[in-house]
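*Asks:* Build me a structure from this.
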Amino acid sequence: MSILQTRVWWVLRIGAAACFIGHGAFGIITKEGWLPFFALVGIGPDLAYKMMPLVGIADICAGLSVLVRPTPAVILYMAVWGLWTAMLRPLTGQPVAEMIERAGNYGVPFVMLLMIEWPRTVRQWCAPARRRLDDSFDTRRIALALMLVTATLVSGHALLALSG
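*Replies:* The predicted structure follows:
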């Protein structure tokens, strides 16, 4: 592995961990702004407030896991969960820009998935993620994916600012 590959991998791990640990803290403190997201799937406020700390703990565990011992299963969970929670914004009546602006939440784990060998067995999904070898690691592809994530996130910020 090159030094660049190792640095990119660690920056993504730290970024994904910080995102999920931070959002997990919101779950633990039961953020009122999350109630519409639970309501969308038929969960009322009383149960939602009881579930929020559990969701928060799951996010914190995912964040710590990707930092300490990333597995393909956890990385995939982070990508899918991050995309779902971003999609909840427009599904509950918020501007689409709210989803776009959260590209870093799901984009970083998706890029991490590009950097690992795709698991073929259940055991491999739960084993430590194996980064692709030098000859199959395409630096340009990863750089393009990261630029796309960044451009999407910044576009979301701009759309929110323009919409007032």
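*Asks:* CA atoms for contacts and neighbours, from now on please.
*Replies:* Fine.
*Asks:* Flag every buried residue along the top helix by length along the chain.
*Replies:* Longest helix in the chain by number of residues (criterion: DSSP state H): helix 3-28. Within helix 3-28, the residues that count as buried by 16 or more other Cα atoms under 10 Å are 5, 8-9, 12-21, 23-28.
*Asks:* Before we compare anything, build this one as well:
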Amino acid sequence: MLKQLEWLLRVGVFLTFFGHGIFALFGKAGWLPYLKYFGFTTEVAFKLMFAIGIIDVIVAVSILFKPYKPIVIWAIIWALSTALIRPISGEPIWDFIERGSNWIVPLCLYLLLKTKHRNQ
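*Replies:* Below is the predicted model of the structure:
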């Protein structure tokens, strides 16, 4: 049962990071305000978004095939940070709340892996 749960969580993280990574690689214009909030120009923001997209896709594939704990921790921190940027940049708190599963799923995966490692 735990193996199936682990796979569901791995697939969940993969889908979130792969989907967002592809959006970033194609320069999702709706994300520009978040990068501009930190002072990046449009040109730099698109280049940064491309780099973020590459990282997201690497994280997605890595977690799907071999979920190393440091990469899972990165997924938690990155997903939480990108959810928090919404209210920080002036959007309603609901935009953060609706993205809760983006960071809670990798957190659950981390806790499961930690427990699994402890029991071995």
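*Asks:* Show the subsequent helix or strand relative to the longest helix of the first structure.
*Replies:* Downstream of helix 3-28 of the first structure, the next assigned helix or strand under DSSP states H and E is helix 35-40.
*Asks:* mean shift between that following helix and the second structure?
*Replies:* The superposed helix 35-40 of the first structure is, by mean Cα distance after the TM-score superposition for the first structure, a mean 1.2 Å from where its aligned residues fall in the second structure.
*Asks:* any idea which element the residue positioned nearest the centre of the second structure lies in?
*Replies:* For the second structure, residue 79 is the residue whose C-alpha lies nearest the centre (Cα atoms, centre = their mean; 3.8 Å). Taking DSSP H and E as the criterion, residue 79 of the second structure maps to helix 69-88.
*Asks:* The first structure: matching residues for that helix?
*Replies:* Mapping helix 69-88 of the second structure onto the first structure (TM-score structural alignment) gives residues 72-91.
*Asks:* Kindly report the same for stretch 10-26 of the second structure.
*Replies:* Under TM-score structural alignment, stretch 10-26 of the second structure corresponds to residues 13-29 of the first structure.
*Asks:* Identify the residues contacting the matching stretch?
*Replies:* Residues from elsewhere that reach stretch 13-29 of the first structure (Cα atoms under 8 Å, 6 or more residues apart in numbering): 52-67, 105, 108-109.
*Asks:* hang on, the earlier thing: what's the neighbour count on the residue lying closest to the residue nearest to the centre of the second structure once chain neighbours are set aside?
*Replies:* In space, residue 79 of the second structure comes closest to residue 103 once its chain neighbours are excluded; the distance is 5.0 Å by Cα to Cα, 6 or more residues apart in numbering. Counted by other Cα atoms under 10 Å, the residues lying close to residue 103 of the second structure total 22.
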